[in-house]
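Visitor: Okay, predicted coordinates and the sequence, questions at the end:
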Amino acid sequence: MFRHFLDRITRRQLVIGGIILGILAFGSLIAFAVAYYKREALLAATITRVQAAMNRDHQIDLAIGKAYFSGLTTVTFEDVSATPHDRNQLARVDDVAISVKLFPLITGDVKFGRVRARNVRIQLMKKDSISNYDFLFKAPDTVASENSQPAENINMAQAANRMLNSVLYKIPENMELRNFLLTYRDDSIQQRIIIPEADINNGNLTSAVFLNDSKAAWQVSGKLNPNRRQLYIRVHANGDKVALPLLEQKFGLQLSFDTVEARLREVYWANNEFLHIKGEWAVKNLNINHWRIAQTDVAVPDAHAEGEIIIGGNHVELSDKSTVTVKNLEVHPYIRYTTTPDKTYAFSLETPEMEAQDLFDSFPKGLFESLEGIRVSGKIQYKLSAFLDTERPDSVQFDSEMIQKDFKVNAWGNAKVQKINTTFVYTPFENGKPVRDIVVGPENPAFVPLAEISPNLKNAILTTEDPSFFSHNGFVEEAIRSSIAINYKEKAFKRGGSTISMQLVKNAFLNRNKTMVRKLEEILIVWLMESTRAVSKERMLEVYLNIIEWGHNVYGIGEAARYYFSKHPSQLTVGESIYLASIVPRPKTGLYSFNHEGRLKPYMTPYFNYIGNIMARRGLVQADSSGSYGFYTVSLREALRPARPATIDTLQLEVPPTDFEVELNQVRGLLDRIFRNDQQEEENP
């Protein structure tokens, strides 16, 4: 075919083509000669431009003692230093030689071919709140041009591709680094990292890293192929642990591992629209200790993650084909963030069907102390999905499902869930310290069996704390949706989605250390207790009402009824029950609701009206046309009433100790959603 094409070309066409190629070659030669002749001037102009940009955008003085071409494409710099304005010197290099590849320069890309650097010193210093590296966390002081795009119009895929290229193109194929020193010093901490030599030979990386004058030695190796967008790096310590003492001294985080590996496997475009980045990460014998995570060391013997990030014009996502593996546990996470037209967040998590015991065996040792030693049988599979549109947070979606086949608990181990079925000792904590031991059972005179507690109190508590307690399996998805919406709108954690089952487990089975994993441990124990029916709903409610806090050193409904009203729990009225339900979320502020006459302050009336109407609609109390539902009959026992003020300020008497209206709106939002859905289910069976 090619020969046939040549046969069709005439002699005249060949001559014209040859002339054109000759002109182009001659022109290129002249351009090269001019560039070569003026390269020193071009280099000086480039340095001046870079120095001006560093000064203008980052307030850094970049000083270069000498700069010259030491080869056709190699530039050598001597006595280079970078010093932020009014700060200590940040970096200094005795000499560095950089060769640049020619062909990428034609398209405007700068790719390093070979780098040689000697005596590189970087010092990060912070005194009080002033550091010589704070410019890294500030936007450049440049004025946006008229043609600059708004942030929402930026193509995320193209921006990510440019950022990735800017990193990969600066990785040389060959490198010789000698005597590199990195120091960090603040008011209380000083760290030194020394790299005597680091080499890259045709993409093969080898280096030794010494921490704090050889107190620790790490080996770094890898294979770097930036042209194909592939990287592999491995860090280990020749049989010892790799530790990061700076994290421990700075943040109290003890972290160490035997080996960690990271790989950038593939980067490619799909349909010239979506940028795909594939990679993986693995760690051996990871140990973590931080009081916010867990109270003991958390040991992960082997963990591996393999993922794919997909970036489009207006979104970035972690593909659902991504996999995280810990022992025999395999999890497929999915995350998606979209910027336009509205900011949205999507998240899902799924496991394949697996042996139930594999789940518990895969938990890192020290993570869930209460679940150690548990033995189960059967198969399980978990699915979770959530979606939040920031413009419509009340429409948040949340679904969670644990699929079980022949699941049962053969041995509870440390969990000891069944202890709740008999008399046991409960120890409440306050500010991390035990208050007193409380016997939960008939041996305690303050203990009240469920049958002897007023239905008014039980119904009020169930309405406000967990309306579907007797029908759910430990979790109420609508409550979780509502808490997500409230917390997002408030931009803070204002309300959780805890059920009575979850509150019971938190109080009766878990320590009071507020760690990140305690909530997950609580969820797992609730699932085990509810799914196996290890404890009846009636017993759960009975124990719950007998251990929760109702005031300062007031625990259980037996103590609460006598403390506030000098009554037995069986005698509580509708108004007294609604009041007691109102203080469960904030028990230590309960007495602020009363005036000197022992009557409730007026700000409580909307709460009584709202909760009372819900109870009436559910047939739990008789409807009250006045909407007061016993509000005016509640009377605090005389010994607890505040002193009569010398001058009665009626406005002061009405002011709640907290923003009760906000709290009422949160309760209203949650219950409206729950009862609206219940009503819809009844209308559409």
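Guide: Ah, there it is.

Visitor: CA only for contacts and neighbour counts going forward, please
Guide: Fine.

Visitor: so what's the residue nearest the centre of the chain closest to, chain neighbours aside?
Guide: Among the residues of the chain, the one closest to the centroid is residue 516, at 10.4 Å (CA atoms, centre = their mean). For residue 516, ignoring the flanking residues on the chain, the nearest one in space by CA to CA, 6 or more residues apart in numbering is residue 293 at 4.9 Å.

Visitor: Please name the residues that touch the one you found.
Guide: Residue 293 makes contact with 515, 516, 517, according to CA atoms under 8 Å, 6 or more residues apart in numbering.

Visitor: pretty sure the second one is in contact with residue 295, am I right?
Guide: Right, residue 516. No - the criterion here is CA atoms under 8 Å, and residue 516 misses it with residue 295 at 10.4 Å.

Visitor: Name the SS class of the residue nearest to residue 516, please.
Guide: coil (DSSP: H, G, I helix; E, B strand; the rest coil).

Visitor: How much space separates it from residue 519?
Guide: In this view, residue 293 and residue 519 are 11 Å apart by CA to CA, to the nearest Å.

Visitor: Then residue 342?
Guide: 31 Å.

Visitor: can you check residue 331 too?
Guide: 19 Å.

Visitor: more neighbours, those two?
Guide: residue 331 (20 against 14; other CA atoms under 10 Å).

Visitor: tell me the contacts of that one?
Guide: Counting by CA under 8 Å, 6+ apart, residue 331 makes contact with 323, 324, 325, 349, 350, 351, 352.

Visitor: can you rerun that using 6 Å?
Guide: Neighbour list for residue 331: 323, 324, 350, 351 [criterion: CA atoms under 6 Å, 6 or more residues apart in numbering].

Visitor: Strands - which of those residues land there?
Guide: 323, 324, 350 (DSSP state E).

Visitor: Quick one: those residues as TSV, columns for neighbour count and distance to residue 370 too.
Guide: Shown next, in TSV, are those (neighbours: other CA atoms under 10 Å; distance: CA to CA, whole Å):
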residue	neighbour count	distance to residue 370
323	19	27
324	18	24
350	20	24
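
Visitor: Pick the one among those closest to residue 289.
Guide: residue 324 (21.3 Å; CA to CA).

Visitor: one more structure, for comparison:
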Amino acid sequence: MKKSTKKKIYISLGSFFGLLILALIAVFIFRDQLLHKAIDKVSDKIAEDYDAKFSIKEARFTAFSSIEMKDILLVPNHADTLFSVKSLNTEVNFWKLFTGDLQLGRLVVKDGFIQLVKNAQGKNFESFLHPKKDAEAVEEESTNERKNYAKLGYRILNRALNLIPTNMQLENIALRMDDMGRKVTMKMDKLDLSDKRLQTTIDVSTNTFSQQWKISGFADPRDKKTDLHFYSTDSAGIKVPYVDERYNLKSGFDSIRLKVDDIDYSGGEMKIDGYSSIANLRVNHPKIASKDVVIENAQFDYHFLFGADFMRVDSSSVAVLNKIKFNPYAEYNVEEDTIYKLKVDIPKMQAQDFITSLPKGLFTHFEGMEATGAFDYKLDFAYNKNKPNKTVFNSTLNKDNLKIVKYGEADLAKLNGSFTYRAIENGRRLRPILVNPVNIYYTPLDQISPYLKRAVLTTEDPSFYQHRGFIPDAFRQSIVQNIKTKRFARGASTISMQLIKNVFLTREKTLSRKLEEILMVYIMENNHIVSKNRMYEVYLNIIEWGPNVYGIGEASLFYFLKHPSELNLNESLFLASIIPKPKGFMWQFDGEATLKPYIVKRNSYLKNTMMRRGWLTSNDTTAQTKKVVLYGAARAYVKKEDEKIINVDTLNVDEFDF
């Protein structure tokens, strides 16, 4: 290389470094002015986008990269203060600023609070949930492709972790919340994070309780790892605030462990691996169960995966619920359609371990139950939001010498013998019904009109004699409908399920009761505890058929002054049709106690359905042409012209006899 060329290179490099040094000197000399200009820019941005005032009374550099601020305020216009700090000292990673990342190395904050308020005037954080967007941002958003969940998630996590300093001291800091008078205050006298060890005590107070929480453990925001332990000095454990007042949900736990082992982004995907556990989780809500539900030990060794168009809990994850250990898989995918997937794989385990692992308070009828043998279980569920009729719901249980040797509170075998049934209405047990031939109204199955038996099967459960307690297609349709309406709008109840619900369970609409119903039906049907004929006989003899009318024997007398064996086709169709709402039967009749024309038309449809299934012949329909007319005590309930309906509580079927 020529000397002249080398000289030019040296001169260029010298000029570059000289300019860089001059720039750094200029930044150092004018850094306070630059800091105030940056604060003004942030203040203007917050005022424009969030309709709020952001101010810092004093701000200055105390060293090359150390900043001190005093009296920091964020106050939404016409609302309560959202954020206030008296004193803040921090150290910024100067070199990271050149890459566009703001990374804090040290942070000391004293005397501050974050305050979330919702009252009659509105929310003081509303504008931060829905910021104003300038035209450029709106245009960019409209032209952008769908969100890349991996990139977005990693960017948010990375920025959040960069704002957590490696060395942090917080003194007299509080989080306050006031939701229409439901108040929560969480105050830290001191939080210390140094040498990757975090320690703090939080005083929690609400309208309903006060207690102290402890948090301790390992935290390394730069390496994206943490292992924290949450617990309480209170013997009752940690109580979850706010939700008890807001949602009537009382919950708490003894301790929680949250561990993150790895957060990584590569190949266009982000993965998060870690572990979490909770001890003695307690939940109490009227929609869940009538008492506390307790999970003694739950653990989750998780592996989350985020791609450009999906979020997934990988099947390599392991969940533990007491002695139940399984591999869950869950996915939200928008690659083509919006699809939700859930898979559960429980490898072979002892049946008794499963029973003892069920959450206490959720399956009260199974307490004391004993079983031998083992089983494994698989669930495969997939829901396509755009093609709901293609919903997948496959549930498979493989048994290995599985046998119930001792029943709990619900002795399913009692259905085979005599017992007393008492219906429950509005939480009150009604008069006893003896399920025994000694009861003059009790009617054996072979003495009930075949028309009635077939009609009830048609309206309630056509495949009763073929299924084992559940109808898979009905389950799928029920799931689809409930997802569409975002509530439990439709069930998939079979006669087996109705029988269990009536005999063993209360009428309370809780998750506990529904889960118990499903498990009890499965045990009864798959262990052949009760024959199908016996189930159907008991069902027809205990269900409600009208006001204080229980069982087909009482119903035949109440409506038609007949024995159940004498019911004709049209009478049977009528009785089958009122099972869902038996107390409203009177609206189906005119003033002469004869079925209204539109009800006759409906019953004709039921007739045609029964004929298609081979349960009726043309001779049956030809011979059964008589109108349905009430002759029994039910006639008094029918509204006549200018008359009021008789009070349904004034008549009692016991007043009438054959």
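Guide: Perfect, thanks for sending it. The structure presented is a predicted model; accordingly, all values stated were derived computationally and were not measured.

Visitor: Need the TM-score between these chains.
Guide: Laid over one another, the chains give 0.90 as their TM-score (TM-score structural alignment, normalised by the length of structure 2), with 636 aligned residues with a CA RMSD of 2.8 Å.

Visitor: sorry, back to before: looking at the contacts of residue 331 of structure 1, which one is closest to residue 262 of structure 1?
Guide: Distances from residue 262 of structure 1 to the contacts of residue 331 of structure 1, taken as CA to CA, are shortest for residue 324 (13.9 Å).

Visitor: Need the counterpart of that closest one in structure 2.
Guide: In structure 2, the residue equivalent to residue 324 of structure 1 is residue 319, according to TM-score structural alignment.

Visitor: Pull the contacting residues for that match.
Guide: Here residue 319 of structure 2 is in contact with 299, 300, 325, 326 (CA under 6 Å, 6+ apart).

Visitor: Please apply the same query to residue 409 of structure 2.
Guide: Here residue 409 of structure 2 is in contact with residue 365 (criterion: CA under 6 Å, 6+ apart).

Visitor: ok, now residue 49 of structure 2?
Guide: So residue 49 of structure 2 contacts 131, 132 (CA under 6 Å, 6+ apart).

Visitor: Alignment lookup: it to structure 1.
Guide: Looks like residue 49 of structure 2 aligns to residue 57 there (TM-score structural alignment).

Visitor: quick one: the counterpart of residue 265 of structure 2 in structure 1 from residue 307 of structure 1, how far?
Guide: Using TM-score structural alignment, the equivalent of residue 265 of structure 2 in structure 1 is residue 269. Distance, residue 269 of structure 1 to residue 307 of structure 1, by CA to CA: 16 Å.

Visitor: who has more neighbours, the two?
Guide: More crowded of residue 269 of structure 1 and residue 307, by other CA under 10 Å: residue 307, with 21 against 14.

Visitor: So the more buried one versus residue 279 of structure 1, what's the distance?
Guide: 6 Å.

Visitor: Over to residue 323 of structure 1?
Guide: 11 Å.

Visitor: Overlap of the contact sets of those two?
Guide: With CA under 6 Å, 6+ apart, residue 323 of structure 1 and residue 279 have common neighbours residue 306.

Visitor: Same list, the contacts of residue 319 of structure 2, but as TSV with secondary structure please.
Guide: Formatted as TSV, these follow (three-state DSSP):
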residue	secondary structure
299	strand
300	strand
325	strand
326	strand
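
Visitor: Most widely separated two among those residues?
Guide: 299 and 326 (10.7 Å).

Visitor: Which helix in structure 2 has the most residues?
Guide: helix 3-29 (DSSP state H).

Visitor: how much does that helix stray from structure 1?
Guide: With mean CA distance after the TM-score superposition for structure 1, helix 3-29 of structure 2 departs from structure 1 by a mean of 4.6 Å once superposed.

Visitor: The next helix or strand along the chain from that helix to helix 3-29, inter-axis angle?
Guide: Using DSSP states H and E, the helix or strand that follows helix 3-29 of structure 2 towards the C-terminus is helix 31-50. Orientation of helix 31-50 of structure 2 against helix 3-29 (axes from the mean of the first three to the mean of the last three CA atoms, to 10 degrees) gives an angle of 70 degrees.

Visitor: Which of the residues in helix 31-50 of structure 2 are classified as buried?
Guide: Within helix 31-50 of structure 2, the residues that qualify as buried are 31, 32, 39, 43, 44, 46, 47, 50, counting by 16 or more other CA atoms under 10 Å.

Visitor: List just the nearest of those to residue 590 of structure 2.
Guide: Using CA to CA, residue 50 comes nearest to residue 590 of structure 2 of the buried residues of helix 31-50 of structure 2, at 64.9 Å.

Visitor: From what I see, the closest one and residue 129 are in contact.
Guide: No - with contact defined as CA atoms under 6 Å, residue 50 of structure 2 does not count as touching residue 129 (9.0 Å).

Visitor: Quickly list what's touching both of these two.
Guide: Common contact partners of residue 50 of structure 2 and residue 129 (CA under 6 Å, 6+ apart): none.

Visitor: the strands in the stretch 551-685 of structure 1, which residues?
Guide: Taking DSSP state E, counting those that start in this stretch as the criterion, the stretch 551-685 of structure 1 carries its strands at 554-555.

Visitor: follow-up on the earlier one: the residue nearest to residue 516 of structure 1 and residue 494 of structure 1: what is the separation?
Guide: From residue 293 of structure 1 to residue 494 of structure 1 the distance is 21 Å (CA to CA).

Visitor: again with residue 269 of structure 1
Guide: In terms of CA to CA, residue 269 of structure 1 sits 43 Å off from residue 494 of structure 1.

Visitor: cool, and residue 650 of structure 1?
Guide: Residue 650 of structure 1 sits 30 Å away from residue 494 of structure 1, going by CA to CA.

Visitor: Show me which of these two is the more surrounded one.
Guide: residue 494 (14 against 10).

Visitor: Please pull up the equivalent of the more buried one in structure 2.
Guide: Match for residue 494 of structure 1 (TM-score structural alignment): residue 489.

Visitor: Check which helix or strand the residue nearest to that match when sequence neighbours are not counted maps to.
Guide: Excluding its sequence neighbours, the residue lying closest to residue 489 of structure 2 (CA to CA, 6+ apart) is residue 482, at 5.5 Å. According to DSSP H and E, residue 482 of structure 2 maps onto helix 472-485.

Visitor: what does that helix rub up against?
Guide: Residues contacting helix 472-485 of structure 2 (CA under 6 Å, 6+ apart): 488, 489, 490, 491, 492.

Visitor: Swap in 10 Å and give it another go.
Guide: Applying CA atoms under 10 Å, 6 or more residues apart in numbering, the contact partners of helix 472-485 of structure 2 are 381, 383-385, 388-395, 486-494.

Visitor: The corresponding residue of structure 1 for residue 521 of structure 2: which element?
Guide: Here residue 521 of structure 2 is matched to residue 526 in structure 1, going by TM-score structural alignment. With elements taken from DSSP H and E, the one containing residue 526 of structure 1 is helix 518-531.
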